[in-house]
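Novice: Task: produce atomic coordinates for the following.
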Amino acid sequence: MTIPEAFSIILSRRFSSTSAAATTTIRRLSPYPNLPGIHSKYKPKVVEEAQKALTDYLHTTRSLPFTFAEHIGKNSIVSLANLIRKIDFSAPTFSRSFRRLLRYQPINEFEFFFESIGIDHNEVPGLLPSNKFFFSEDGSVLNAAYTLSGFGFPWNMLGKLYKEEVSIFSKGSSELSARLDGFKEYGFGNLSVVGICLAFPYLLSVEGGLSSDIDALFGDLKRVFVELEMGCCVEGNVDAWYEVCSKVRVFYDLGCEKGKVGELICRRKELFLECPEEVLVQKANYFCKFGVRKDCVGSFLLQSPEIFNLDLETPVISVLGLLEHFGLNTEELLDVSQKYLHVLGRNKMANLPNVMKALDLHEWLFNKIKSSNGQLLVTYTVSGPDEDIDKAYVNALKRIESSRTSTHTMSKLDFLRGIGFGENALTIKVLKNLHGSSTELQERFDFLLGTGIKYSKLCLQIRMAVRILSQSPGILEEKINFLCQEMGSSLQYLDNFPAFLCFDLENRVKRRYGYYLWLKENGLCTENYSIASLVATSEKKFLARLFRIHPAAPKQYLEGSSYKIPFNNSQENSMIR
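Specialist: As a prediction, the model looks like this:
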């Protein structure tokens, strides 16, 4: 089968229309919105009459061209339903009542417009201009839509352009037309340019003339369409052009160089033609999780076609078995086992990138995968049904599944496995002291990562002091700021004493540290205490230490008034870290 024939078959499966007329046909949304109080047998007629009335209102009363009024009327079903609900429904009088509503309660025309161009109605409120209801108050958005629609852009796909490059809709009609006509000079027709611009909206927003960057992009597209003989397959089909261009964009987004992507794609024609865009994106996102450069992921994907047929979600992996398969020797495996006990056992292939980050082996593994063109990953399987199964984990899992809070507990367990903890007894021990929903736990974990703590070290910190994930990001931020700015320490201190983040900041850390500084400044204490010694010591032992410094110190500390010191970033101290 030739490439054009194969591509034609693929397109026939993915798109229901191949004519130019079909691409500009109004895409009708569900004609049956939620309309309480209106019997289902009346809904089709009610919606039809409301759409007609709205179209007439926009055309006759608001002076919009009929074609565009109809686009808005037919494609703003949620906004329309909100209007319908304002009327006490009566079948015989509905049409008249609805028209009266439009006459005496003017609508926010921008709300209907934004929904009609394909923007989700829930996002519309954030896009509405302030203190403006009518296009007559600001017609730039509508005029841009007229120009784009007149060129061939499907009305209800204009939202893609608006959400990604809002500045397009502030440009004048002549400027947009000139830019679009300029793209045709590369040898593409109107509908081809439409599909290209939908995939690359920045083409319409970039200032100035046609740059070398744009030349390179169109050069890639032309090479792909010519060498893959796609012209006859996608002619007259905006969706098909958009699909192909979106695949090219995946590799641009991965950092592959414009002007060279076309050549790389043409070396893997079958891969590019047969693999849907969503699969390309899914595979790209998966390998980007290894923390490597995106352009490395892009070139790897184009060189490793078998990866696209590999299930990267559901297969089970044995951590040690996989590391051995990828080349770690016995001594290296023993070192991993001793240092990263919490990662050992089984996990899901979907979690492999984070498992490797928890072992600090993510870049090593990706380089192994890439150098083998994916073969090492493709050929890996668990050696047997009993490989790397932790019986204590299995028994604990059974108890969880039969408990009353199984759903909540399992979601927390999934979180732990997702960040790299394996199916082992130590993970269950950590789980027992983990508080919060999986969403809250992920938010706290992501916050701590964002502070600059290394992934593998953060997992080790959680293993040592799991309660650090029981606090909100705001509280964690306050404690980290105090540790680094006021106590003069650093994030690295948490590698050895992560429990610092578990202690009460006001009543424990600040209070003890403040008194310690006061004693030092007044020459009453000559010893240097570590942060852990100051914070983690029990209250009884801490007071005993103060008594050894001075008999009156415990009483003064407990009263806590005369020694308070304001903290600031310039404070110096000589604490042992």
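Novice: For the rest of this, base every contact and every neighbour count on C-alpha atoms.
Specialist: Will do.
Novice: what about the residue nearest the centre of the chain, distance to residue 419?
Specialist: Taking C-alpha atoms, centre = their mean, the centroid of the chain lies closest to residue 285, which sits 10.0 Å from it. According to C-alpha to C-alpha, to the nearest Å, residue 285 and residue 419 sit 16 Å apart.
Novice: same check, this time on residue 478
Specialist: 24 Å.
Novice: So for those two, which sits in the more crowded spot?
Specialist: residue 419 (22 against 12; other C-alpha atoms under 10 Å).
Novice: For the more buried one, which non-adjacent residue is spatially closest?
Specialist: residue 354 (5.5 Å; C-alpha to C-alpha, 6 or more residues apart in numbering).
Novice: Could you check how many residues crowd around the one you found?
Specialist: By other C-alpha under 10 Å, 22 other residues sit near residue 354.
Novice: what's the following helix or strand after the helix or strand where residue 397 lies?
Specialist: For residue 397, the host element (DSSP states H and E) is helix 391-401. Moving toward the C-terminus from helix 391-401, the first helix or strand encountered (DSSP H and E) is helix 406-419.
Novice: next SSE after that next one?
Specialist: In N-to-C order, the element after helix 406-419 by DSSP H and E is helix 425-432.
Novice: For that next one, list every residue counted as buried.
Specialist: 425, 426, 427, 428, 430, 431 (16 or more other C-alpha atoms under 10 Å).
Novice: Also this sequence, please, to line up against the first:
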Amino acid sequence: MNHLQRLRRPSVLKLVSLIFVENYVRASKTTIWAVGSSHIVQNPRFYRTKKAEKSENGQNLDETSTTDSRISRAARQEAQGALLEYLHSTRSLQFMDAENMSRNSPIFVEKLLKNVEKEENIGRSLARFLRYHPINEFEPFFESMGLKPSDYSSLLPRNLMFLNDDDMLMENYHVFCNYGIERNKIGKIYKEATEVFRYAGGVLQSKLQSFEDLGLSQSTVIKVVASCPYLLIGNIHKEFSMVLEKLRSAGIEYEWIERHLFEGNSYNWSHMLELLSIFGKMGCSKEELGGVISQHPGLLFEGSGSTSSTLIGFLLKFGSSVNEIRSLFLQFPQIQVWKFAWNLRNCYHFLIEIEMDVQDIGRILRLYSALLGLCSLKKVNSVLANLNTGKKRVCEVIKENPQVLKNWVLGSRVKPLPDSGEALRSQMMKTKFLLSLGFVENSSKMRKALREFRDSNTSGTKKHYQTQDQLKTS
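Specialist: Here you go, the predicted structure:
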């Protein structure tokens, strides 16, 4: 049976493929695998490359909306004080709201300062400006909630300027504040679930309580709501409650879930439920499922399980049996799932680039997936140069002992392969061939011909040197 053409356990593969096609590939720009078409982590970026400036509440100010560093700290503080006085005393906003808006809307404050930048007394001048030039209070309000101008520009009400004119918005905003959700995290909720701020009195509070009724602590609810605002829309999300139930039945407590949720991330609980169902279909017991998820939270939370499910699909396409995949996950190494998948992908391309036979590639990927997932290989050209050999011999070395790949990872010193004797045999064959054509041994013409023979075999040489006359005249 050709493992690269026929797949085992089609029922499980069908489920994995469904997840892969519907939930993952549509949003990705991917390359097509030469063999066993599947997608695995393509150019992931998990960390910022530039440290962002932060406002007083810790929110990031990206490079498109950073404040003017030329404005002095004293001038900025005076402007914040004037804005606080205006919002609280003139506009009658609650002091906590006014203070948060004035301290955590640096971009808006900078815009205000441009109106009085030539004045000596910034605070007094700005107070006078605000007296005669009412501001759109929704701008500093949304910014203080953690939104950038590019985020909230489309969210600004068309016919309102003053926050107190939108009682429903402020009431639901205060429900979140009083529940313990940080003010600079509420912006994400507003952006992703705006309708929540249109709920009538008491509705939002009852929804938050319904999460606690599932057995979640208040601190867990805060993390869930901050990361997945859409769960507040409609009734309790069915998939969310089913994931909780499956994890609880596997021995995983809700406190564990809280520890591994990050408010800055978004989670798709439908994807997580599908992954847990796949593990069940692969024959994992509740105890095994609880053990592997507890030890490797990334299996569930990285990409909401999509990375793990597509990794399963990739292995199935190369002929791995369900039991082999189950065994891999039950003994999954201490490495991030995306990194494991990334390494596996690069190893696959390494084998393709050295022109290994597809049957051998399939066998190695199937039998040594745990090894390949741990190997961050050097580039092929670098390995060949350090080994001082060609692709053909590297293929043979890997086929004889795939464990050799771990000696060629990034950061390692790759030693040349020992002489196999092939070079000497090749040299003797070339010399014999040239002598048969009439070359004089050790002559300058023979040495020149041997140099031109380098990196060629005898059959290649016959093609290169078409006739005896061509050789003798070279």
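Novice: sorry, back to before: would you turn the buried residues of helix 425-432 of the first structure into a markdown table with distance to residue 13 of the first structure?
Specialist: Conversion of these to a markdown table gives the following (distance: C-alpha to C-alpha, whole Å):
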| residue | distance to residue 13 of the first structure |
| --- | --- |
| 425 | 48 |
| 426 | 49 |
| 427 | 46 |
| 428 | 47 |
| 430 | 48 |
| 431 | 46 |
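Novice: Pick the one among those residues closest to residue 338 of the first structure.
Specialist: residue 426 (12.9 Å; C-alpha to C-alpha).
Novice: need the longest helix for the second structure.
Specialist: helix 337-353 (DSSP state H).
Novice: The helix or strand harbouring the residue nearest to residue 419 of the first structure aligns to what range in the second structure?
Specialist: Taking DSSP H and E as the criterion, residue 354 of the first structure maps to helix 352-358. Mapping helix 352-358 of the first structure onto the second structure (TM-score structural alignment) gives no aligned residues.
Novice: Helix or strand next in line after that helix, which one?
Specialist: helix 362-371.
Novice: Next, the buried residues of that next one.
Specialist: 362, 363, 365, 366, 367, 368, 369, 370.
Novice: Just confirm the second one contacts residue 292, I think it does.
Specialist: What it means is residue 363 of the first structure. Yes: look at residue 363 of the first structure against residue 292 with C-alpha atoms under 8 Å: they come within range, at 6.5 Å.
Novice: Skip the chain neighbours and tell me the closest residue to residue 181 of the second structure.
Specialist: That would be residue 222: by C-alpha to C-alpha, 6+ apart, it lies 6.0 Å from residue 181 of the second structure.
Novice: what do we get in the first structure for residue 464 of the second structure?
Specialist: Match for residue 464 of the second structure (TM-score structural alignment): no aligned residue.
Novice: Residue 464 of the second structure - how many residues pack around it?
Specialist: 14.
Novice: Report the separation between it and residue 436 of the second structure.
Specialist: On the measure of C-alpha to C-alpha, residue 464 of the second structure and residue 436 of the second structure end up 16 Å apart.
Novice: And residue 74 of the second structure, by the same measure?
Specialist: For residue 74 of the second structure relative to residue 436 of the second structure (C-alpha to C-alpha), the value is 93 Å.
Novice: and if you look at residue 270 of the second structure?
Specialist: Distance from residue 270 of the second structure to residue 436 of the second structure, counting by C-alpha to C-alpha: 74 Å.
Novice: re the thing from before, what's the burial count for the residue nearest to residue 181 of the second structure?
Specialist: There are 21 residues near residue 222 of the second structure, going by other C-alpha under 10 Å.
Novice: Aligned counterpart of it in the first structure, please.
Specialist: Looks like residue 222 of the second structure aligns to residue 194 there (TM-score structural alignment).
Novice: Next, the contact list for that match, please.
Specialist: 151, 152, 153, 238, 242 (C-alpha atoms under 8 Å, 6 or more residues apart in numbering).
Novice: now the helices for the stretch 1-150 of the second structure?
Specialist: 10-23, 73-85, 95-103, 106-113, 122-132, 138-144, 149-152 (DSSP state H, counting those that start in this stretch).
Novice: got CSV for those helices, with mean neighbour count and distance to residue 293 of the second structure too?
Specialist: Converted to CSV, the helices of the stretch 1-150 of the second structure look like this (neighbours: other C-alpha atoms under 10 Å; distance: least, C-alpha to C-alpha, whole Å):
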stretch, mean neighbour count, distance to residue 293 of the second structure
helix 10-23, 16, 18
helix 73-85, 19, 48
helix 95-103, 19, 40
helix 106-113, 19, 42
helix 122-132, 17, 56
helix 138-144, 24, 37
helix 149-152, 15, 35
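Novice: Out of the ones you listed, flag the one nearest residue 349 of the second structure.
Specialist: helix 10-23 (20.6 Å).
Novice: Over which residues of the first structure does the closest one lie when aligned?
Specialist: Going by TM-score structural alignment: helix 10-23 of the second structure matches no residues.
Novice: So which other helices or strands are in contact with that helix?
Specialist: Contact here means 3 or more C-alpha pairs under 8 Å, 6 or more residues apart in numbering; DSSP states H and E; on that basis helix 10-23 of the second structure packs against helix 269-281, helix 306-317.
Novice: quick one: residue 354 of the second structure from residue 458 of the second structure, how far?
Specialist: Here residue 354 of the second structure is placed at a distance of 22 Å from residue 458 of the second structure (C-alpha to C-alpha).
Novice: of the two, who's got more company?
Specialist: Taking neighbours as other C-alpha under 10 Å, residue 354 of the second structure and residue 458 compare with residue 354 leading, 17 against 14.
Novice: Filter the contacts of residue 194 of the first structure down to the buried ones.
Specialist: Buried, going by 16+ other C-alpha under 10 Å: 151, 152, 153, 238, 242, out of the contacts of residue 194 of the first structure.
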